[in-house]
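S.K.: what would the 3D arrangement of this be:
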Amino acid sequence: MNTDQFLVKSDLNLVEKAKFTWKTPSNIALVKYWGKSNPQIPKNASISFTLNNCHTITTVEFEKIEKSSEVTFELFFEGEQKEEFKPKIAEFFKRVSDYCPYIFDYKMIIHSENSFPHSSGIASSASGLSAIAMCLMSLENELSTDLPQDFINKKASFLARLGSGSASRSIEGPLVVWGQHSEIPESSDLFGVQFPFKVAPIFENYQDVILLVDKGEKQVSSTVGHNLMHNHPYAANRFQQANDNLTKITNILKEGDIKKFIHLVESEALTLHAMMLTSAPYFILMKPNTLEIINKIWEYRNTANSNVCFTLDAGANVHVLFPENEREEVLQFIDKELSKYCQKNHYICDTVGLGAAKL
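M.R.: You can find the predicted model right below:
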């Protein structure tokens, strides 16, 4: 794996001050990755829909200082200093420092806010760390000669991955593959790439309504969950299954076979949670209302002849996926039948999006 391509090779023209703001989205994996090796290398390839409304807006102010041996930064989340978030960000900066040596020349003040509840299974690390990565690349672009946009996106994905694996899939959209896979040209374990094939019309502008079953902190972090795959009795079969499913979903997306899409996406969601149920120690992130919602979706799909389906991330919340042409009927179903299983009837209407945007 060639990481040298991301090293800074030219002299940098350091500026005294700079400030950048990026809005980067969360994403929802259709084929999941669960299990990784250092440094943030996935055990299998994954593919995700980039979201639009679930996003993080991050501003990073850079102020030149005497070159330091430590990365200097302050972190504000939704207007408040968050010391408890700093260790994760400090570790991120440590991991990217070889590729962004200029961070030792600046004090950084980071202001970040989410459009959704933090740590509730909507991949807040993905959107948050991809936003910081884009701000770093904006600075690098200013300090260097003009960098090509495709290189900026590729390196941002590479950097974001070093903080959160799924963050590599939040730079572009609407479909992003992360992990080396024989069916996906240019795919890599080091960064995400846009799905390189034209998708059938039924999958364009796909809808995702996120049902907020539980807005609290997860009992088991994703990092801990990934590590439990190292000695998991079903790990090898799972990694092979996921790569096989990526081959299958590639054809499904091109051909427009929505029934096969539904079966594969729901199976992937349940398999993810099966890995949690069968790890040592085992744990459960679904809640009773998660199961109520799943059963209601199955019932509605059969009675209404609908193409609605669900997927799950590493949490209790349910992503309800459906084509745009069913939007009105499915939203009525969600409002009448599913919202009562959400905390305070809260859900978020989203669609697939195009990735990071500079503000």
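
S.K.: please make it C-alpha for all contacts and neighbour counts, starting now.
M.R.: Will do.

S.K.: need the helices for the stretch 101-250 of the chain, in chain order.
M.R.: Assigned helices in the stretch 101-250 of the chain, in chain order: 124-143, 149-163, 222-227, 235-255 (criterion: DSSP state H, counting those that start in this stretch).

S.K.: most tightly packed of the ones you listed?
M.R.: With neighbours taken as mean count of other C-alpha atoms under 10 Å, the helices of the stretch 101-250 of the chain reach their highest mean count in helix 124-143, at a mean of 25.

S.K.: so for Ile41, which of the helices of the stretch 101-250 of the chain sits nearest?
M.R.: Checking the helices of the stretch 101-250 of the chain against Ile41 by C-alpha to C-alpha gives helix 149-163 as the closest, at 8.5 Å.

S.K.: could you also give me the structure for this next sequence, so I can compare it with the first?
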Amino acid sequence: MVTEKDFVFTTTTHAVEKGNFQCSAPSNIALVKYWGKKDKQIPANPSISFTLNHCKTITKLSFTKKNSSITIGSTKEKFSFELLFEGKPKEDFKPKIQKFFERIEAYCPYLTDYHFIIATENTFPHSSGIASSASGMAALAMNIMSLEKALNPAMTEDFFFQKASFLARLGSGSACRSVKGNVVVWGKHAEIKASSDLFGVEFPSELHDNFKNYQDTILLVDKGEKQVSSTVGHDLMHHHPFAEQRFAQAHRNLSAIKNVLENGDLAEFIKIVESEALTLHAMMMTSLPYFILMKPNTLEIINKIWNYRNETNIPVCFTLDAGANVHILYPENVRDIVLQFIKDELVGYCQNGNYICDAVGNGGQLIIDN
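M.R.: Prediction:
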């Protein structure tokens, strides 16, 4: 069994003075949700997600070996880095990167040897209401692992992705599901081979043809900042009256959706995915303090989807993240007709008529290795 100790870097076989890498990593949408976590970003229950294809973060990591006699910047700091977002300095992002480096230093001690320039951008608008923490932390983790592989070229590909997922989790829990694979499981589950609380693993079974290139159209109902951060929401599960029942339900639903993804049962898929979305928000509404992240237009869209599915028998369904936006999921073979439904019936409920068309992708990519 893989433990945290297995990810502690101990061997430098090659000297690396400077260079740069560029990696991309996508966002993901959970089908069975995780809500609630323990210390060190450990999930209270397992989850499974579709990796997206187009909604991604592209991050370039440039690095130069520090000279111990030279101070980089105005103060001598343990971690030395600059952060650029879409080509401009982004000071309000820096505390999160600082905290991430502090969390992973024990596993990547070489981070203190370099000055970094982190240049990042999203393929989707930053204010679009799509959470970029998963894609952003996954892309950064893959860049860091590219540096580690340069320091120790004997590293295997499997270890590279496993540790990248492990590191990404320490930046943002769900980021571990954005590193590799089209369907990813995070969290220990009895029926998922090699599943772990420490990192995400690719779905171990053959995915049924019904779910290949599955579509996700994201309706941007509210592009504003969330009223309650995900971190606060997760913490409220510690004393939640329904927490244990919810964690048990997630295990059952993961077992059920595993079978569905293997056998292609779209009706059962819809039932599980929509129930999970509503349960996630039910946990928010029944915590203390309680909060509601759905908006009136979120409910209007859900009702429109239900009516449309009842009238046409087209297997379209919704899921939600911890926010107001609606992810509409459907097979590729009904793409044209569902997109017409979205344009005719749902766009009016989106902020400024905005929506994003995406589909299931395969995870992160190394773009530049220099």
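
S.K.: select, out of the helices of the stretch 101-250 of the first structure, the one closest to Leu14 of the first structure.
M.R.: Of the helices of the stretch 101-250 of the first structure, nearest to Leu14 of the first structure by C-alpha to C-alpha is helix 124-143, at 5.8 Å.

S.K.: now the closest one: which residue numbers in the second structure?
M.R.: Helix 124-143 of the first structure corresponds to residues 132-151 in the second structure, going by TM-score structural alignment.

S.K.: cool, stretch 308-320 of the first structure as well?
M.R.: Mapping stretch 308-320 of the first structure onto the second structure (TM-score structural alignment) gives residues 316-328.

S.K.: with stretch 262-271 of the first structure instead?
M.R.: The alignment of stretch 262-271 of the first structure onto the second structure (TM-score structural alignment) covers residues 270-279.

S.K.: mean shift between the matching stretch and the first structure?
M.R.: For stretch 270-279 of the second structure, the mean deviation from the first structure after alignment is 0.3 Å (mean C-alpha distance after the TM-score superposition for the first structure).

S.K.: before we move on, the earlier item: now the match of helix 124-143 of the first structure, how far from the centre of its chain.
M.R.: 13 Å (C-alpha atoms, centre = their mean, to the nearest Å).

S.K.: nearest residue to Pro117 of the first structure in space, please, no chain neighbours.
M.R.: Distances taken as C-alpha to C-alpha, 6 or more residues apart in numbering place Lys215 nearest to Pro117 of the first structure, at 6.3 Å, with adjacent residues excluded.

S.K.: ok, the one you found - contacts?
M.R.: Pro117, His118, Ser119, Ser120, Gln343 (C-alpha atoms under 8 Å, 6 or more residues apart in numbering).

S.K.: and for the fourth one, the neighbour number?
M.R.: Put plainly, it is Ser120 of the first structure. By other C-alpha atoms under 10 Å, the residues close to Ser120 of the first structure number 20.

S.K.: which residue packs closest to it, ignoring adjacent ones?
M.R.: Nearest-residue entry for Ser120 of the first structure: Lys215, 4.9 Å, with adjacent residues in sequence omitted and distances by C-alpha to C-alpha, 6+ apart.

S.K.: cool, and the third one?
M.R.: Spatially, and ignoring its direct neighbours in sequence, Ser119 of the first structure is nearest to Glu217 (5.4 Å; C-alpha to C-alpha, 6+ apart).

S.K.: how near is that neighbour to Leu211 of the first structure?
M.R.: 16 Å (C-alpha to C-alpha, to the nearest Å).

S.K.: what's the answer for Asp257 of the first structure, then?
M.R.: In this view, Asp257 of the first structure and Leu211 of the first structure are 25 Å apart by C-alpha to C-alpha.

S.K.: same check on Ala29 of the first structure?
M.R.: 16 Å.

S.K.: likewise for Val15 of the first structure?
M.R.: Where Leu211 of the first structure is concerned, Val15 of the first structure sits at a distance of 45 Å (C-alpha to C-alpha).

S.K.: so between these two, which is more surrounded?
M.R.: Using other C-alpha under 10 Å as the criterion, Val15 of the first structure and Leu211 rank with Leu211 on top: 26 against 14.

S.K.: so what's the more buried one up against?
M.R.: Going by C-alpha under 8 Å, 6+ apart, Leu211 of the first structure touches Asn317, Val318, His319, Val320, Leu338, Ser339, Cys342, His346, Tyr347, Ile348.

S.K.: do the same with Val221 of the second structure
M.R.: By C-alpha under 8 Å, 6+ apart, Val221 of the second structure lies in contact with Lys295, Asn297, Thr298, Ala324, Asn325, Val326, Tyr349, Cys350, Gln351.

S.K.: Met1 of the first structure now?
M.R.: Counted by C-alpha under 8 Å, 6+ apart, Met1 of the first structure has contacts Leu190.

S.K.: the one 10 residues further on too?
M.R.: By C-alpha under 8 Å, 6+ apart, the contact list for Asp11 of the first structure reads Ser144.

S.K.: run the last query once more with 10 Å
M.R.: By C-alpha atoms under 10 Å, 6 or more residues apart in numbering, Asp11 of the first structure lies in contact with Leu143, Ser144, Thr145.

S.K.: hang on, Glu82 of the second structure packs against Pro95?
M.R.: No. In this structure Glu82 of the second structure lies outside contact range of Pro95 using C-alpha atoms under 10 Å: 11.4 Å.

S.K.: neighbour count for the two, which is higher?
M.R.: Shown here are Glu82 of the second structure and Pro95; by other C-alpha under 10 Å, Glu82 has more neighbours (16 against 10).

S.K.: residue in the first structure paired with the more buried one?
M.R.: Matched by TM-score structural alignment, Glu82 of the second structure corresponds to Glu74 in the first structure.
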